[in-house]
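Chemist: Using only what follows, build the 3D model:
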Amino acid sequence: MSKRAVLEVIALDVEDAIAAQAGGADRLELVTDMAADGLTPTVSTVTAIRDAVDISLRVMLRLSDGFGAGDAHDVGRLVGIAEQMREAGAEEFVLGFLDAAGDVDLAAVERVVEALDGCRWTFHRALDHASDRDALRKQLADLPGLDTYLTAGSATGVDEGLPVLRTESSRTGEPGYEQQLLVGGGLRLDHVPDLRASGVAAFHIGGAARPGGWETPVSAAAVGEWRRAVDGVPR
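Modeler: Next up, the predicted model:
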């Protein structure tokens, strides 16, 4: 475990961002509206957070609940938002779209990724709702900038997804599996040692960073506990 594991924390605002960095987060996922599982934040929120911290930020590109990109007008809006975020200095992103059959909406993903102009990005937990995970990964394998999959291994969370996560971690380097696995979604501290032993080196937390629930800000102390866990420091 010589290479430090990545700890990514969901941040809704500047207060969250500062606490997450203080606790030892390596990267933030910037969203709004967690009642809809995280939508695109405002440009002003992104720029304020960028000014407040000096760790990496990944900005969510998602306009509505669910994993559909919407119609051509909606995809056009997403492209416009991506361009605005780029102009405001955003350099990393999070996105992922499926069609009604659970296949990757490749046309929508490609349009948005083109607007990112080579920026690094995460394909999020839409993967866990796909009809065929392996096919999706192979379809996206050559898209520019894709370096991470956020996944629980299962639509229901890490408890059910552990076997899939272990298997996919072991396939690193195969076509479609070069990207880093970022594990999140029902992730608990007690999952971490098993995942680290399986080769997982990136972890994503949201509610776990907020012991008081989503109505309360990120706790630097809670993030610090996760930092120690992913670093393998005994509790």
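Chemist: From here on, just use CA atoms for contacts and neighbour counts.
Modeler: OK.
Chemist: in stretch 216-225, what's buried?
Modeler: P217, V218, S219, A220, A221, A222, V223, G224, E225 (16 or more other Cα atoms under 10 Å).
Chemist: actually stretch 160-171, not the one I typed
Modeler: Per 16+ other Cα under 10 Å, stretch 160-171 contains these buried residues: G161, L162, L165, R166, E168, S169.
Chemist: one more to line up against the first:
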Amino acid sequence: MNHNNKSPFRGLGLEICANSIESAIAAEKGGADRIELCANLGEGGTTPSYGQIKWCMENLGLEVWPLIRPRGGDFLYTDAEFECLLEDISFCKQIGCHGIVTGILDKDGNVDETRCRQIIAMASPMPVAFHRAFDMSQNLKESLEAIIALGFVRILTSGGKANAEIGTNEIAQLVLQANGRIEIMPGAGINSDNLLEIAKITGARCFHTTAKDKFASKMIFQNAIGKMGNKDSDEFSYDQTDLDKVKVLKETLNSL
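Modeler: This is a model prediction of the structure:
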């Protein structure tokens, strides 16, 4: 089944950055309109597994937009990494994802227009959003025009700042510059305490957040000595989208 949908939300929209199947389920139950499905939030998000993408497409009713990012770190990729990225996009198109989220820069911090054209072509007719690689570009105004010209449908941004609350004025300027040609979606550090203020200042219509909390493991036996991650990590807790936080965010948006 093809779930492609190029039209932006009517009214206000809530996108949850879901780092697992359970996070995706919580996002849907909480009333989110869309998920950006990813893995490895600690690295800013990387491509989720084929199994996760397929499960969400087959079992959830909200829009599923997988993040296509082959690794953490910067957004300058080798030929092999770019080939992998295109293969992931092809898979998402084959199973009917609503869209994908990605982005590539060149070594000078400009949008890599050559590779982005290949991405848009590979994804078509599936829509493509540009993630916060935008915030790492050297000139946001120029990058915005390049991304619009390439055919992306949305940009996730903190206004080039550490989080969207700090970057509200910059996001507001981007919304004005975009002038309806592309959706500008604030993200990074958005919560129920600052959502209304960010919405009012920026004039944005859709908002992105993890709505996450730390969940304790249900394991009865716990080996406190062995470590799967770094030495300071807690192996018996994990970050996951919180259903109640999603509900509050959605209710807050609905109050506008």
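Chemist: number of nearby residues for the counterpart of D88 of structure 2 in structure 1?
Modeler: Matched by TM-score structural alignment, D88 of structure 2 corresponds to I81 in structure 1. Neighbour count for I81 of structure 1, taken as other Cα atoms under 10 Å: 20.
Chemist: Determine the set of other helices and strands touching the strand or helix carrying I81 of structure 1.
Modeler: Using DSSP states H and E, I81 of structure 1 sits within helix 72-87. Applying 3 or more Cα pairs under 8 Å, 6 or more residues apart in numbering; DSSP states H and E, one finds that helix 72-87 of structure 1 makes contact with helix 106-116.
Chemist: mean deviation of the helix it packs on from structure 2?
Modeler: Taken against structure 2, helix 106-116 of structure 1 registers an average deviation of 1.4 Å after superposition, with mean Cα distance after the TM-score superposition for structure 1.
Chemist: Where in structure 2 does the following helix or strand past that helix align, residue-wise?
Modeler: Sequence-wise, the next helix or strand downstream of helix 106-116 of structure 1 (DSSP H and E) is strand 120-123. On the basis of TM-score structural alignment, strand 120-123 of structure 1 is assigned to residues 127-130 in structure 2.
Chemist: what about the matching stretch, distance to the chain center?
Modeler: 10 Å (Cα atoms, centre = their mean, to the nearest Å).
Chemist: which residue ranges form the helices in structure 2?
Modeler: 21-30, 50-59, 79-94, 113-123, 140-150, 168-178, 195-202, 243-254 (DSSP state H).
Chemist: Please name whichever of these is nearest to P186 of structure 2.
Modeler: helix 168-178 (7.1 Å; Cα to Cα).
Chemist: Spell out, range by range, the strands that occur in the stretch 151-256 of structure 2.
Modeler: Residue ranges of the strands in the stretch 151-256 of structure 2, as given by DSSP state E, counting those that start in this stretch, are 154-157, 183-186, 206-209, 212-216, 237-241.
Chemist: so which of those strands is the most packed in?
Modeler: strand 183-186 (a mean of 27; mean count of other Cα atoms under 10 Å).
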